[in-house]
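S.K.: Structure of the sequence below:
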Amino acid sequence: MNDVRVDGGHEDGRSGTGRSRIAVAGASGLIGGALARSLTADGHEVVRLVRHAPGGPHEVRWDPENGRVDAAGLDGCDAVVNLAGAGVGDRRWTDAYKTRIRSSRVHGTTALAEAVAAMERPPRVFVNGSAIGFYGETGDRPVDESAPAGEGFLPGLCVEWEAAAAPAREAGVRTVLVRTGLVVARGGGAWGRLFPLFRAGLGGKLGDGSQYWSFVALHDEVAAIRHLLDREDLSGPFNLTAPQPVTNRAVTVAMSRVLHRPAPFAVPAPVLRAVLGEMAGDVLGSARVLPARLLESGFRFAFPEIDGAIRAAL
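M.R.: This next block holds a predicted model:
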């Protein structure tokens, strides 16, 4: 993976040794945790944003739902990465939980972007999380970053979420929006739930299985974020999805093949809607999303196909 670039000889006194100070919000989550471990392993200093009293110089207090952050703790950071937010798939979408999902993302991003914009020595880059939910239902039609936002709760959320990063961009800080797909990993997300089911021989397609799942291996997700941190010529939205989206039916076949387990079951769409409520639309919806800008920038996926992504997670 590329290092976060820190040029030498800066008048602001930042390190010219290649060792960067990088703030990560959401470092306890699946992607943020993997990113923090990767950066730390390569000798970078990771500052974690936490909701409790800081336990040392590598923690900064913040309260994303209420839009507060200890901006002084971000001083000297070369980059700020915001991957925080209540899990979209963690529970049924009641009105109260939808409010929590929105506030944790929009208010938290606003607080960080405004803090970055107001800093005397702002970071060189602000990377803000988003999701391919931006595009909504696309059916079998492929879309890239040039496509408009879709309709519904998730597209509307993503539009607000990304707009909340505007203060950083308007202050001249390079701002990157990472629209992440379904992350293939054992430790969380959709696949964190799929692996135990398939290992037990209880896996199967969801609905009729024709909906596209735009996946990305956790390894490639972290590598792509680091690529975007490093490249000073890149800004704006980037889809973090493998270049070959597959249908849920193909995912089911691949899981069965890689895990050597049968996948005889199928969950009918009406059952999913009864159990999941409004969130079923996200599970049954189709999003065939392509990482056009990431590929154009020269990024190369280690696991572009679904079988390799599943094996990498194992």
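S.K.: from here on, contacts and neighbour counts on C-alpha atoms
M.R.: OK.
S.K.: Run through the helices of the stretch 151-300 of the chain in chain order.
M.R.: 153-163, 166-170, 189-199, 218-230, 248-259, 269-276, 280-284, 292-296 (DSSP state H, counting those that start in this stretch).
S.K.: okay, these, which one's buried deepest?
M.R.: Of the helices of the stretch 151-300 of the chain, the one with the most neighbours on average (mean count of other C-alpha atoms under 10 Å) is helix 218-230, at a mean of 23.
S.K.: From start to finish, how long is stretch 204-223 in a straight line?
M.R.: 30 Å (C-alpha to C-alpha, to the nearest Å).
S.K.: So which bits of it are buried?
M.R.: 204-207, 209-223 (16 or more other C-alpha atoms under 10 Å).
S.K.: any idea how far it is from the chain center?
M.R.: Counting by C-alpha atoms, centre = their mean, to the nearest Å, stretch 204-223 is centred 14 Å from the centre of its parent chain.
S.K.: again with stretch 192-204
M.R.: On C-alpha atoms, centre = their mean, the centre of stretch 192-204 falls 23 Å from the chain's centre.
S.K.: now swap in stretch 158-172 and tell me
M.R.: 16 Å.
S.K.: Stretch 161-180 now?
M.R.: On C-alpha atoms, centre = their mean, the centre of stretch 161-180 falls 14 Å from that of its chain.
S.K.: same deal with stretch 120-132?
M.R.: On C-alpha atoms, centre = their mean, the centre of stretch 120-132 falls 13 Å from the chain's centre.
S.K.: Start and end of it, how far apart?
M.R.: Span of stretch 120-132 from end to end, C-alpha to C-alpha: 34 Å.
S.K.: how about it: buried residues?
M.R.: Buried, per 16+ other C-alpha under 10 Å, within stretch 120-132: Pro122, Pro123, Arg124, Val125, Phe126, Val127, Asn128, Gly129, Ser130, Ala131, Ile132.
S.K.: Number of residues surrounding the closest residue to Leu154 other than its chain neighbours?
M.R.: Nearest non-adjacent residue to Leu154, counting by C-alpha to C-alpha, 6 or more residues apart in numbering: Gly133, 5.4 Å away. Using other C-alpha atoms under 10 Å, Gly133 has 25 neighbouring residues.
S.K.: Doesn't Gly133 belong to a helix?
M.R.: Yes - under DSSP: H, G, I helix; E, B strand; the rest coil, Gly133 falls within a helix.
S.K.: Now for it: which residues touch it?
M.R.: Leu154, Pro155, Cys158, Ala287 (C-alpha atoms under 8 Å, 6 or more residues apart in numbering).
S.K.: To compare with the earlier structure, here is another sequence to fold:
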Amino acid sequence: MKILLTGGTGFVGRRLMSHLRPHHQVSVLSRSPNKVYQRLGHDIEAIASLDDLQDLDGFDAVINLAGEPIADKRWSPAQKERICHSRWRITERLVALMHAGRRPPRVLISGSAVGFYGRQDDTLVDEDTHPHPEFSHDVCQRWEQLALSADGEQTRVCLIRLGVVLGAEGGALAKMLPSYRLGLGGPIGSGRQYLSWIHIEDVVNLVLFLLDHPECRGAFNATAPEPVTQAQFSKTLAACLGKPHFARIPGWLMRLLFGEMADLLLTGQRVMPVRLQQAGFHFRYPTLDKALKETLSPLLKT
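M.R.: I've put the predicted structure just below:
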């Protein structure tokens, strides 16, 4: 299968590439081809701009994971614009190229996030849950709408609404580990808000699953079937590291430091992967304890 991948040099993209490259021909879209070669190897075809393409007829599948990290910086107006347009523009251009050809890719797997649902308190959330309107929802809703405009007889579209991805190479866990390894870890805010997470290997496996199952289309919650509260997550992480668990980051301090962006961490969603499970997908790491022990095991040996 010939695949076009966006976001291939990112946290999830790099892990996904290690599974795709032995079996598929992958081209990676990146404004910096040198970064592609440095991170993924010189045998990978790097495409610097979609403007170099007339259509996408040469590809069997497109996996669209590109986007400015949503929780890395305070949400200034300029940062909000970067978050939106880094997702919207590339998705819109991909879809335009798919429509421009006669034999477009058979599948588009496009990223989204559980932020689509907005704050949901402790309500169990599935793919049909009515979202709460706020910035994270607005970003994801437009992102998904653009991707779904490619859906038709020749192309099916799958949307993956990612939770917090757990992996040793990066993401949220890498930012938490320094304080937890010093014994200074603890929950954020009340600790009662839910955190929907997924092991990075399960992210890779579900992308491969959606590639290989032509009956799958539409939105899929990419989260493990065991969402936990912030307090449960924090306690489990500390226990896996063999560290104390007593510190707490108050909500007022998070809002002072990060403004509106802090709401991503101080509110939450209790998301269930209903449609993935109905489709027959099985999680390798369904429980947090198992996921964290596998992720942290290389670190605990050092």
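S.K.: And the TM-score between them?
M.R.: The TM-score (TM-score structural alignment, normalised by the length of the second structure) is 0.91; 289 aligned residues with a C-alpha RMSD of 1.7 Å.
S.K.: Of the buried residues of stretch 120-132 of the first structure, which belong to strands?
M.R.: Counted as lying in strands by DSSP state E, out of these, are Val125, Phe126, Val127, Asn128, Gly129, Ser130, Ala131.
S.K.: The fifth one -> the second structure?
M.R.: Taking TM-score structural alignment, the alignment pairs Gly129 of the first structure with Gly111 from the second structure.
S.K.: My guess is its match contacts Val157. True?
M.R.: No - look at Gly111 of the second structure against Val157 with C-alpha atoms under 8 Å: they stay out of range, at 10.7 Å.
S.K.: tell me, what residue is most central in the first structure?
M.R.: Thr180 (4.3 Å; C-alpha atoms, centre = their mean).
S.K.: What's the match for Ala117 of the first structure in the second structure?
M.R.: Ala117 of the first structure maps onto His99 in the second structure, by TM-score structural alignment.
S.K.: one step back: which two among the contacts of Gly133 of the first structure are spaced furthest apart?
M.R.: Cys158 and Ala287 (14.5 Å; C-alpha to C-alpha).
S.K.: Give the next helix or strand downstream of the helix or strand that contains Trp62 of the first structure.
M.R.: Using DSSP states H and E, Trp62 of the first structure falls within strand 59-63. Downstream of strand 59-63 of the first structure, the first helix or strand assigned by DSSP H and E is strand 68-69.
S.K.: circling back to that earlier point, just the buried residues of stretch 120-132 of the first structure now: which is nearest Ala254 of the first structure?
M.R.: Looking across these and measuring by C-alpha to C-alpha, the closest to Ala254 of the first structure is Ile132, at 22.2 Å.
S.K.: For Leu253 of the second structure, what is the corresponding residue in the first structure?
M.R.: In the first structure, Leu253 of the second structure lands on Val271 (TM-score structural alignment).
S.K.: actually Asp121 of the second structure, not the one I typed
M.R.: In the first structure, Asp121 of the second structure lands on Gly139 (TM-score structural alignment).
S.K.: now that match: how far from Pro270 of the first structure?
M.R.: 19 Å.
S.K.: do Leu259 of the first structure as well
M.R.: 28 Å.
S.K.: One more: Ala302 of the first structure?
M.R.: From Ala302 of the first structure to Pro270 of the first structure the distance is 37 Å (C-alpha to C-alpha).
S.K.: that older thread, make a markdown table out of the ones in strands among the buried residues of stretch 120-132 of the first structure and add distance to Pro167 of the first structure.
M.R.: Converted to a markdown table, these look like this (distance: C-alpha to C-alpha, whole Å):
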| residue | distance to Pro167 of the first structure |
| --- | --- |
| Val125 | 13 |
| Phe126 | 11 |
| Val127 | 13 |
| Asn128 | 12 |
| Gly129 | 15 |
| Ser130 | 16 |
| Ala131 | 20 |
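S.K.: Contacts only, for Tyr37 of the second structure.
M.R.: Asp43, Ile44, Ala46.
S.K.: which stretches of the stretch 51-200 of the second structure form strands?
M.R.: 61-64, 107-113, 124-125, 156-162, 164-166, 194-195, 197-199 (DSSP state E, counting those that start in this stretch).
S.K.: check contacts around the match of Leu253 of the second structure.
M.R.: So Val271 of the first structure contacts nothing (C-alpha under 8 Å, 6+ apart).
S.K.: do that again at 10 Å, thanks
M.R.: Leu206, Gly207, Gly277, Ala280 (C-alpha atoms under 10 Å, 6 or more residues apart in numbering).
S.K.: Near Leu94 of the second structure, how many other residues are there?
M.R.: Leu94 of the second structure has 22 nearby residues by other C-alpha under 10 Å.
S.K.: ok, it touching Ala66?
M.R.: No - Leu94 of the second structure is beyond contact range of Ala66, at 11.5 Å (criterion: C-alpha atoms under 10 Å).
S.K.: what is in contact with the two at once?
M.R.: Contacts common to Leu94 of the second structure and Ala66, judged by C-alpha under 10 Å, 6+ apart, are Thr6, Trp88.
S.K.: got the buried residues for stretch 302-314 of the first structure?
M.R.: Result for stretch 302-314 of the first structure [16+ other C-alpha under 10 Å]: buried residues Phe303, Pro304, Glu305, Ile306, Asp307, Ala309, Ile310, Ala312, Ala313.
S.K.: ugh, wrong one, I meant stretch 54-63 of the first structure
M.R.: His58, Glu59, Val60, Arg61, Trp62, Asp63.
S.K.: In contact with the counterpart of Lys175 of the second structure in the first structure, which residues?
M.R.: In the first structure, the residue equivalent to Lys175 of the second structure is Arg193, according to TM-score structural alignment. Neighbouring residues of Arg193 of the first structure by C-alpha under 10 Å, 6+ apart: Ala185, Arg186, Gly187.
S.K.: picking that back up, mind giving me TSV with the buried residues of stretch 120-132 of the first structure and columns for distance to Phe238 of the first structure?
M.R.: Below are these laid out as TSV (distance: C-alpha to C-alpha, whole Å):
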residue	distance to Phe238 of the first structure
Pro122	22
Pro123	20
Arg124	18
Val125	15
Phe126	13
Val127	11
Asn128	11
Gly129	10
Ser130	9
Ala131	10
Ile132	10
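S.K.: what about Cys158 of the second structure, distance to Leu288 of the second structure?
M.R.: Where Leu288 of the second structure is concerned, Cys158 of the second structure sits at a distance of 26 Å (C-alpha to C-alpha).
S.K.: Kindly report the same for Leu211 of the second structure.
M.R.: 26 Å.
S.K.: same thing with Ser30 of the second structure?
M.R.: From Ser30 of the second structure over to Leu288 of the second structure (counting by C-alpha to C-alpha), the distance is 33 Å.
S.K.: cool, and Ala172 of the second structure?
M.R.: Taking C-alpha to C-alpha, one finds Ala172 of the second structure at 15 Å from Leu288 of the second structure.
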